[in-house]
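A.B. asks: Build me a structure from this.
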Amino acid sequence: MSQPEIDPDLAFIREAVHAMPIARTLGVEVTALRRGHAELRTPIADAMTFRPGQLQAAAVFAAGDCAAVAAAGTLLEPGSWAATIDGTIKLVAPASGTGLRAVGRVVDAGRLLTTCAAEVYAVDGDAERLCATWLGTARRMTPRLV
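C.D. replies: Next up, the predicted model:
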């Protein structure tokens, strides 16, 4: 297995994704991070399927969401984070196989809002097939001073 392609300056994004309960539940692993780009892998677990080997749409949405918003987060300074404020998904093929690979990217970055997208691929061995596209908006969040 190859080493993750994580920009060391962006390791805080990987930690933020891995700290999210939904990401832990789904088994999300961040495999690549660079400015404006994030890649994640998610295994297809029986508990997340609606029929044997076919992932439920909510889990596919979550994979796309995590990848796209992680990509948005790569443009932020440490101490800030990106939070989803809206998202939509288009399912184009069954999410079946052994896992998903979600590739997130920034479409347009603003000071407060970032439009981001992800392509989600169903993985089975060496074969990949596009199963969904995700488009949404993330908001820059900062700690509040009291």
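
A.B. asks: From here on, just use CA atoms for contacts and neighbour counts.
C.D. replies: Noted.

A.B. asks: Give me the three-state assignment for residue 94.
C.D. replies: coil (DSSP: H, G, I helix; E, B strand; the rest coil).

A.B. asks: I have a second one here; can you model it like the first so I can compare?
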Amino acid sequence: MTTEATHSSPQFQPLEQLVLAMPMARTLGLAFRRIVPGAVEVEIPVLEAFCFRPGQLQATAVFAVADFAAVAAAATLLAPGWVNATVDATIKLLAPAQGALLRARGRVVSAGKLLTICAADVYAVSSQGEEVLCATLLGTARNINAAARQPQ
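C.D. replies: Sure, this is the predicted structure:
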């Protein structure tokens, strides 16, 4: 779980830094594994602190990793000076979130100037690397021109 991410493009380093600076991302142990235009892969370890029964994550952690993946994927298509935030998301839990880690693959469904529709599939990954689809999320991210915001 401490392997290096497979991305190295300097254009996505600010996105990764922004996401990993969020307290929830740090608390979950979120790590980026892949960032390309329109797609992101992130992982979190299965930690007992977030389990409702031994080894099985609560839905809150599953939603969080899916949301981070989907909205970060949407952010990969934003122009410099723009950021985004979740405005809506629906998750469907398909199987128990248990194993060594969760791997979420986010992608852009439809990119717009104001809103981006994004999605993520979340896989429970065993210690042997076997993946089981445990959740899918469809979300909407609001695109915000941070450069145009005036200090108050």
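
A.B. asks: Grab the longest helix from the second structure for me.
C.D. replies: The residue-count maximum for a helix in the second structure (DSSP state H) belongs to helix 59-75.

A.B. asks: That one: average distance to aligned residues in the first structure?
C.D. replies: Helix 59-75 of the second structure, aligned to the first structure and superposed, deviates on average by 0.2 Å (mean C-alpha distance after the TM-score superposition for the first structure).

A.B. asks: Just tell me the aligned range of whichever strand in the first structure runs longest in the second structure.
C.D. replies: Secondary structure of the first structure per DSSP state E: the longest strand is strand 127-141. Using TM-score structural alignment, strand 127-141 of the first structure lines up with residues 130-144 of the second structure.

A.B. asks: in the matching stretch, what counts as buried?
C.D. replies: 131-144 (16 or more other C-alpha atoms under 10 Å).

A.B. asks: Over in the first structure, find the residue span the longest helix of the second structure aligns onto.
C.D. replies: Using TM-score structural alignment, helix 59-75 of the second structure pairs with 57-73 in the first structure.

A.B. asks: how much space between the counterpart of residue 48 of the second structure in the first structure and residue 103 of the first structure?
C.D. replies: Under the alignment (TM-score structural alignment), residue 48 of the second structure pairs with residue 46 in the first structure. According to C-alpha to C-alpha, to the nearest Å, residue 46 of the first structure and residue 103 of the first structure sit 23 Å apart.
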